[in-house]
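Trainee: Starting from these lines, generate the structure:
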Amino acid sequence: MSKDVREWVFDHSSSRGTARLVLLAVADRVPDERCVVWASVADLMKRTNASRTAVRDALAALDKSGELVERRHLQGPKRSSVYRLPRAASWLAKVAAVRHEDPDAYVEPPTDSDPVPDLDADAEKGLQRYGIWPRQSADSDPSRRNPTGSDSTPSRRNPTRRRAGIRTPHGTDSNPQNPSERDLNRRYSSSGAAVVPAGEWQVDPATHAWARQQGHLDRLGEEGLKAADAKWRLHRSDWTPRSAGAWSADWRAWITREHPPARRGLHAVPDNGHRPPHGMTRTEAHQAALLRALDEPTGTED
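Mentor: Got it, this is the predicted structure:
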């Protein structure tokens, strides 16, 4: 499901720059067609390699555009924020409705008038399997009832017992929330998250098609694209492993900024270290060398 949401971001989202990267990081963790996902600012900072201010500004921009809306009455593991991608959910519902009648039917591009599926109480209850629960009020929160720690309550040295049900069934924040996604590489994460080093990530057909459609293949050329890819892998070799979707987004951003390789002109032809005599141009020096070669004896004169 996260793959379909990432494709929606690539094809239909109006986000740009860091906001687009943050949206991709969130979309990469979408578990089902409801497009509800939890994420913390610290987690998004790590996944996008952006500063806290940049991530917060990106979240504000996405909220203003309506592509990422925070569900403030819900919370994820460790009280992380919960978001929904309403336009992505609308698009998935539209595709499902059309393909239900005809699997090969053409689906019109999304519009602002496309309805967003409702997220009722039953639907929100089903999110508990992904570690998303209703946010508790301050009165019912045991950690806020007595912040000073009086004699009748446990002291600060005895932390409040964690509430059952808040923890995600799949481990830490870095785990994928979609249990149906295949575990690609357990060697690089004790939690089993589907992450790989940059050197092992391969350019998939969709990413290569994107480079062709955006004109980067014509702009850089096949060799230039390979050179840009090699340079990207060199610069990302010491980065921590990430998901395939995160590497794809970072690779596309790199290719977009890459300049075409410079073409060597006549001035770049090597001269084997010989410089023309003082006061002579390069052409005059070549002519003088040619005349000297013609005047030298060859040993065949009679």
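Trainee: For the rest of this, base every contact and every neighbour count on C-alpha atoms.
Mentor: Fine.
Trainee: Please go through the protein and pick out the longest helix.
Mentor: Taking residue count as the measure and DSSP state H as the definition, the longest helix of the chain comes out as helix 216-235.
Trainee: Return the set of buried residues in the helix or strand following that one.
Mentor: Using DSSP states H and E, the helix or strand that follows helix 216-235 in sequence is helix 244-257. Counting neighbours by 16 or more other C-alpha atoms under 10 Å, one finds that the buried residues in helix 244-257 are 244-252, 255.
Trainee: Touching helix 244-257 from outside, list them.
Mentor: Contact partners of helix 244-257, identified using C-alpha atoms under 8 Å, 6 or more residues apart in numbering, comprise 6, 21, 24-25, 28, 47-48, 194-196, 198, 201, 203, 207, 211, 216, 225, 228-229, 232.
Trainee: Mind picking the two most distant members of the buried residues of helix 244-257?
Mentor: Longest distance between any two of these is 16.3 Å, between Ala244 and Ile255; criterion C-alpha to C-alpha.
Trainee: mind listing the helices for this protein?
Mentor: Assigned helices in the chain, in chain order: 2-12, 17-27, 41-48, 52-65, 86-101, 121-125, 205-213, 216-235, 244-257, 282-295 (criterion: DSSP H).
Trainee: tell me the most buried of these?
Mentor: Most buried of the helices of the chain, by mean neighbour count (mean count of other C-alpha atoms under 10 Å): helix 17-27, with a mean of 22.
Trainee: which residues touch it?
Mentor: Surrounding helix 17-27, the residues in contact under the criterion C-alpha under 8 Å, 6+ apart are 2, 5-6, 9, 13, 15, 37, 39, 44, 47-48, 50, 54-55, 57-59, 61-62, 68, 245-246, 249-250.
Trainee: Just want the angle from it to helix 86-101.
Mentor: Computed by axes from the mean of the first three to the mean of the last three C-alpha atoms, to 10 degrees, the angle separating helix 17-27 from helix 86-101 equals 50 degrees.
Trainee: I have a second one here; can you model it like the first so I can compare?
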Amino acid sequence: MSVDAREWVWKHSSSRGTARLVLLSVADRVPDEQCAAWASLSSLIERTNASRTAVRDALTSLVQSGELKVLDHLQGPQRTTAYRLPRAAAWLAKVAAATWEDPDAYVEPPTESDPVPELDETRLRRHGIWPKEGTESDPSRRNPAGAESGPSRRIPTPRRAGIRTAQGTESNPQNRREPKVNRKGSSSGAALTSAGEWQVDPATEAWAHQQGHLTRLGKDGLRAADAKWRAHRADWKPRSASAWAADWRSWIAREHAPGRPNLYALPGSGPAPAGGMTRAEAHTAALLAALDEPTGTE
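Mentor: Next up is the predicted model:
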């Protein structure tokens, strides 16, 4: 469902610059059609590669525009702020209603007057979003960026109460079907990962869209280019997420569109030898056949 939320941001959001990247980062965490998700200020800073001040200003701007709403009475794991994309939720509800009987029915463009569906908070609990309990303060009412500190060390959370999520920590995805995001170590600098473990972050995805590579290659072509990049980098030593992102961008920029000769090919992706032979066996058979072929000088 995060794909639909991101699609709404790409096509219908009026946000720009850092605000657009922040909105995409929140949309990337959306687990269902209610378009609610949790995110910490530090994770948004890391994902957008922007300064703390820029991210705070972007959140304030998005809240004022109505494209992002802070759910003050809810919170995610480790007291992270809960957000909702109300206009995205309204748009998805509008599309679902219009295509219920006819999947090919025309859907009117979204407007600010489209009704926003009521939030079903009980469904959010399976994604790690729970109501705030007790009398603890609510910093998100003063700042859309929310709290950054973890749970109190003096009063542990009671068993089977408060925040419960199957993933455990903020580094894990809210939706089990979504890949784990790239993260940096807090004490040892950037964490090293393999090419296969690295995932395309929102900033890199936005780069592909803004530079025209998504239009040039198409979604299928971009996925094929990504698969070839991972195959070629499978044996490379682990690198930081920023290093993989730079290498991936360089690869995509040089990739040809479908229908044109590819600059790269998957290892071993040439025509398969007949008869189930390996490439070496096929070369040997060709040489033997050439030696046995009459030359006319016998």
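Trainee: Next, the TM-score between them, please.
Mentor: TM-score for the superposed chains, counting by TM-score structural alignment, normalised by the length of structure 2: 0.57, backed by 202 aligned residues with a C-alpha RMSD of 4.2 Å.
Trainee: circling back: among the buried residues of helix 244-257 of structure 1, which one lies nearest to Glu284 of structure 1?
Mentor: Taking C-alpha to C-alpha as the measure, Glu284 of structure 1 lies nearest Ile255 of the buried residues of helix 244-257 of structure 1, at 44.7 Å.
Trainee: Which position in structure 1 pairs with His43 of structure 2?
Mentor: I think there's a mix-up here, since residue 43 of structure 2 is Ser and not His. When the structures are aligned by TM-score structural alignment, the residue of structure 1 matched to Ser43 of structure 2 is Asp43.
Trainee: State the distance from that match to Ser65 of structure 1.
Mentor: Taking C-alpha to C-alpha, to the nearest Å as the criterion, Asp43 of structure 1 is separated from Ser65 of structure 1 by 22 Å.
Trainee: Same question for Ser51 of structure 1.
Mentor: Between Ser51 of structure 1 and Ser65 of structure 1 the distance, using C-alpha to C-alpha, works out to 21 Å.
Trainee: With Ala211 of structure 1 instead?
Mentor: Between Ala211 of structure 1 and Ser65 of structure 1 the distance, using C-alpha to C-alpha, works out to 26 Å.
Trainee: Now the terminal residues of stretch 199-215 of structure 2, how far apart.
Mentor: From the first residue to the last, stretch 199-215 of structure 2 extends over 20 Å; the measure is C-alpha to C-alpha.
Trainee: Kindly report the same for stretch 101-115 of structure 1.
Mentor: With C-alpha to C-alpha as the measure, stretch 101-115 of structure 1 spans 19 Å from end to end.
Trainee: Next, find the distance separating the closest residue to Asp183 of structure 1 other than its chain neighbours from Ser174 of structure 1.
Mentor: On the basis of C-alpha to C-alpha, 6 or more residues apart in numbering, the spatially nearest residue to Asp183 of structure 1 that is not a chain neighbour turns out to be Ala194, at 5.1 Å. Using C-alpha to C-alpha, we find Ala194 of structure 1 at a distance of 10 Å from Ser174 of structure 1.
Trainee: Quick check: the aligned residue for Leu287 of structure 2 in structure 1?
Mentor: The equivalent of Leu287 of structure 2 in structure 1 is absent (alignment by TM-score structural alignment); it sits in a gap.
Trainee: Could you say which helix or strand holds Leu287 of structure 2?
Mentor: When elements are defined using DSSP H and E, Leu287 of structure 2 is found to belong to helix 279-292.
Trainee: Check what contacts stretch 114-124 of structure 1 and list those residues.
Mentor: The set of residues that contact stretch 114-124 of structure 1 without belonging to it, under C-alpha under 8 Å, 6+ apart, is 34, 86-87, 89-91, 93-94, 133.
Trainee: Now with 7 Å, please.
Mentor: Under the criterion C-alpha atoms under 7 Å, 6 or more residues apart in numbering, residues 86-87, 89-90 lie in contact with stretch 114-124 of structure 1.
Trainee: Tell me, how many residues neighbour Asp247 of structure 2?
Mentor: Neighbouring residues of Asp247 of structure 2 were enumerated by other C-alpha atoms under 10 Å; the total is 13.
Trainee: What of the one 4 residues further on?
Mentor: Here the neighbour count serves as a burial measure; for Trp251 of structure 2 (other C-alpha under 10 Å) it reads 16.
Trainee: Show me what Arg161 of structure 1 aligns to in structure 2.
Mentor: Residue pairing (TM-score structural alignment): Arg161 of structure 1 is matched to Pro156 of structure 2.
Trainee: What of Leu290 of structure 1?
Mentor: Leu290 of structure 1 maps onto nothing in structure 2, by TM-score structural alignment.
Trainee: show me what contacts Leu290 of structure 1?
Mentor: Residues counted as contacts of Leu290 of structure 1 (C-alpha under 7 Å, 6+ apart): none.
Trainee: I'd say Arg87 of structure 1 and Leu68 touch.
Mentor: No: applying C-alpha atoms under 7 Å, one finds Arg87 of structure 1 not in contact with Leu68, separated by 8.3 Å.
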